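> sequence first, then the predicted structure, then my questions.
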Amino acid sequence: MKKIFKPLKFSSIFLLAMALFIACDKDFNTIDSDVLGKDNANFNTNNLNLQILAYNKKLDSLQINNLPNHLFGAFNDPAYGLTTASIVTQVTPAVFNPDFGENPVIDSVVLKVPYYSKEDGLIEGTTNAKYSIKDSLYGNGKVKLTIYRNNYFLRDFNPNSEFGQTQMYYSNANSSSNSAIDGNSIINFEDHKSDVILTLNEFAPSNNTIILKTTEGDQDVIDRQAPALRAKLDTNYWKTLILDLEDDAVLSNANNFKDYFRGLYFKAEAINGNGSMTFFNLATANIVIYFSKDSSVDGEKLQDSYTLNLTGNRLNTFVNNFNTALINGNKTNGDEKLYLKGTNGSMAVVDLFGGDMVECTDENGSVTMRTPLDCFKKTYRQLDENGDYLPQVNGNYPLKKLINEAHLLIYEDEIMQTYPKDENGNDYSAFDRIYAYDIKNNAPTTDFAFFDPTEDRTNPLNSKIISLGQRITDDNGISKYKIRLTEHLKNILLKDSTNTKIGLVLSTNVNIDYNPSTNILQTATILNSGDDVTALPATAVISPRGTILYGNHPNVPENRKMKLEIFFTKPNL
């Protein structure tokens, strides 16, 4: 996208500024024919609300391996209840067939698991950076952290597949323990834990800079590092586990080692029903064994180290103790409330032309009963004298009404405003984003992928704000979202696209699983889904918060119903 917009630098900035102005307009202004003057234009503009159907889908068994990030901790969502997230990960040596030298002696063993942090100014009175982790921290309590040696082997490939497909692991929504489903059986990681590697009875992520001091000659050397879980481990244990096996085959290659040492199980436990949750950056996490060995000079020792990276297969486990019942919704009449909850919770499906037959009035005033989709096409496409669609021209059906703008208007349940402020003093839902995706193709919408230049890779809250409108709260405390579907609907009209269902999930980072250069959305598959929703954006799995929205059921007040609004131009032919 950047290459496309570069040659149009001046006009792009102008258009972007206008788009931001429109996208941030709290009142979502409607343009009608009075703007141009009915007597001074050769076309008319108007808007239309079309029939849609919105219902809940409970997410029971979601893919939990190969996720873009990994949650750890316990988070008590005020709308839903307690979720506890633990991690199981393999470990891989950075070097195989190591030579530890003569008479190696371990000085220390250090585990380091970084958090996701960013620089937030300077430490007062210094030129040293300070860090913030508030954008990836949920809650402000402490949890018990225990790291076990895991004895369950995480497979790379599914032995039951014919073509060596990757092994998928799925969440076990009905379990009260840290478990997963491999497609055929349930794995309870409590049954496969062994040695305790580390225990922290009161763990809470800290944004403090890690300061390490070493001495080189007569000078102290200070090393400042970004916030992380950093702890010293038992040296005798790692001597027996690693250094004593210098010439053993288990240290010769990755496969042998992963079978010998099958990984770590990071277990989180809430304290008094509360805690906090954050992301562990396992991509840069490691265990470093620092040791000394004999040198060629008598009486001197050489310093060396051996690194074990927390790479390979990884998965999150979720234990949900919800106080809100999540169920599959009514696909015939829709639901009054829509429940969007990450960590194996719930999503919403919007059938843009769902529901019963409707009365469809043509331009001559004749009324016929049609499906909502057929009525939509008959309303916008050009027809011949027999009432049939004119043939396609260059692959597109000719239109008699041109869509200028189309969006879903979604209202948040007022109960979300009643919850206490978050740990940073903000409204609980202040930074929630609703991610809309094409269910048929498990892909981003066309509006998101190709017609929204507002991508911001460093600030997800302000990224893709034209296609995925930010949460806006008016002076009366009413919160709403606007999801742009202009190009999505155009494809249905012009090219007979059959993508009429949109999935809605909650996301705290709309950039996290989308690659703009390939237009590929990283998804998490659903085990035995039972309907046409087979996957969802992976960002929804690792979004701790939840929200509650209004659907479009008849019982919903008219001024809170979800609406599909279309603003169109009709030429005066």
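Thanks, I have the structure now.

> make it CA atoms for all contacts and neighbour counts henceforth
Noted.

> surely Asp99 and Glu246 touch.
Yes - using Cα atoms under 8 Å, Asp99 and Glu246 qualify as a contacting pair, with a distance of 6.7 Å.

> below is structure B, check it against A:
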Amino acid sequence: MIYNIRKIFTILSVMVLGGVLVYNCEPEPDSLGEQLFLNGATEGVESSYDLIAYNIKNNDTIRTDAFKLLDVISSSSTSSTAVLGAFNESQFGMQRASYFTQVRLAADNPDFGTNAVVDSVVLVLKPVVSLDSIKSTTNESYVYPDGNVDAKKVVNTYPIKKYGKAKLNGGKLTLQVQEVADFMNGVNDIVYSNKNFATSTDLGSKEISGNASSIVITKDSDESSLFTANTGIRIPLSPSFFQTKIINKKGQPELSDVSNFIRHFRGLKISLTDTTTDGYLFQFTPNDMELIMYYKNDKLVDGNNTRPQTKYEFSVKGANMHSSYYEYNRTGATINNYAFGNTTIGDKKLYAQGMGGNSIGIKFKKEEIDKLKKLYQDDKAAIISAKIRIYTDEVEWDTPYPRPTFEDFTIVQKNKDSGGKETTGFTTDFTSLGAAFISVRAYNTDTKRAHYDFTVTRSLKDIVESSDTYDKYQDKYFKIDLAKFLRNSSGTIAGYNYTSRAFSMGRTVFVGSDSSNKDKIQLLVTYGTKK
């Protein structure tokens, strides 16, 4: 595409002054920025160049300990996200997600009173829901069971945000909770997603239909509150287990301190039933989990033993060790036909997936860099912009599942230092322009042929404008993931190594280095030369 740069001089000047094209301003006398704007009109040309794009295999494994599940990064942050569910489709195969957490007492040596008996125990999960879709039901004739109190019960139901086959089996999944048999170590220990702690006792289960509910129960006589539960999934657990494991251990060493307790009651596993391998994935917020035990004990009031109900909340958040466990079965999946990780000629299809799945690697081709270097040296061609354009595969990924938005990608720049050790950092464009820089643009994401442009102008210029030969840049490449860069408590990006990969449910098939495909991945370079 050829056009007259003079016609848009004013717009580009404003952009330069605003910092958007800072990377085009060099100190040398023949700098590309000066060539573009000084002494007359300049012709601009957009040309495409081939790239080497390939799958990076992460062995379906990623760190998923408490630190890597954080979704806000700060020294005191406990805000986190985890995934549950299962999803199976032909391109990527089967994926299942489970969750482990330690349990702690609210305080050491709890006193449950005299003749304490557990009424009920519930584990509450707080999934991510669509708050703008609410269904409300009211029971005006409800009888509250503790004391047979006439009451009104209002239940507000919200659909869980799902990734996968949301309507399979009516959206039904069965969640189960089990006691962990292995000691799970501490919150600062590293855990990977292939770590499946052993379990022993089945504690409870609940079939969900893809929704979460809030509950408010008020007394008919004076409208005072009898019971309130925020939006969540409430899984009933075994009262007899907690009677034996907790209440009956009153005053004994097992409940005396944290160290003893996390070895006595080692934790919980939350998962789907073993036979469930398809449905959907959903996210929930571990730091909002609740484990509540309701019990009654003796209490004399005016000589009468009233035995009131007491609510006891365990700690299943914060300083507890917790981690995610991911299972994959890719037998027969199409990914096996394309995801070879060929760093020499590239792969024809790119299978990007969060939660330990593949990343995308992209390298510049020597022969294409040689062409650009020749243009720069012979014609003083000023690189105005450079972007990697990648399309979703409209044949292999012709699915109802959502295409990524511009916010669903991370891109970092890889290289090797003088000692041969791989280095990682933000792209040079990001470091040059700062956090306000948007590295990727998304187009037509509501169609099966979406495409994405990743800006790599500065990174390309650093190679083309230098005297470096191939051996100096052959180890440079870009790594793209379906994830988000995480932010700190101030709202700024925390760092290149803080991403949501550990709990990113997305997956997409892209067109890679396939010369026969009109949508093959390409480097689009716009450069200007004087007339």
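That came in fine, so what should we check first? All values derive from a computational prediction rather than experimental measurement.

> which one of Asp99 and Glu246 of structure 1 has more residues nearby?
Neighbours were counted for Asp99 of structure 1 and for Glu246 using other Cα atoms under 10 Å; Glu246 has more, 17 against 12.

> what's the more buried one aligned with over in structure 2?
In structure 2, the residue equivalent to Glu246 of structure 1 is Lys250, according to TM-score structural alignment.

> next one: its match from Phe242 of structure 2, what distance?
12 Å (Cα to Cα, to the nearest Å).

> could you do Lys296 of structure 2 as well?
The spacing between Lys296 of structure 2 and Phe242 of structure 2, counted by Cα to Cα, is 13 Å.

> anything in contact with each of the two?
In terms of Cα atoms under 8 Å, 6 or more residues apart in numbering, Lys296 of structure 2 and Phe242 are both contacted by the residues Val118.

> quick check: longest strand of structure 2.
strand 42-56 (DSSP state E).

> average offset between that strand and structure 1?
Following the fit onto structure 1, the mean deviation recorded for strand 42-56 of structure 2 is 2.7 Å by mean Cα distance after the TM-score superposition for structure 1.

> by contact count, what packs against that strand?
Using 3 or more Cα pairs under 8 Å, 6 or more residues apart in numbering; DSSP states H and E as the contact criterion, the elements in contact with strand 42-56 of structure 2 are strand 2-4, strand 349-353, strand 359-364, strand 522-530.

> equivalent range in structure 1 for the second one?
Mapping strand 349-353 of structure 2 onto structure 1 (TM-score structural alignment) gives residues 337-341.

> in structure 2, what residue sits furthest out from the centroid?
Farthest-out residue of structure 2 from its mean C-alpha position, per Cα atoms, centre = their mean: Gly303, at 57.5 Å.

> mind listing what Arg471 of structure 1 touches?
Residues in contact with Arg471 of structure 1, defined by Cα under 8 Å, 6+ apart, are 430-433, 479-481.

> with secondary structure, distance to Lys561 of structure 1 and neighbour count added, can I get the residues you listed in CSV?
What follows is the contacts of Arg471 of structure 1, written out as CSV (DSSP: H, G, I helix; E, B strand; the rest coil; distance: Cα to Cα, whole Å; neighbours: other Cα atoms under 10 Å):
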residue, secondary structure, distance to Lys561 of structure 1, neighbour count
Ala430, coil, 21, 15
Phe431, coil, 22, 16
Asp432, coil, 20, 18
Arg433, strand, 19, 23
Ser479, strand, 13, 21
Lys480, strand, 11, 21
Tyr481, strand, 12, 21
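
> what about Thr137 of structure 2, neighbour count?
Going by other Cα under 10 Å, the residues that sit close to Thr137 of structure 2 add up to 11.

> which helix or which strand is home to it?
For Thr137 of structure 2, the host element (DSSP states H and E) is strand 135-144.

> can you list contacts of that strand?
Residues from elsewhere that reach strand 135-144 of structure 2, judged by Cα under 8 Å, 6+ apart: 149-158, 217, 226.

> show me what counts as buried in it.
142-144 (16 or more other Cα atoms under 10 Å).
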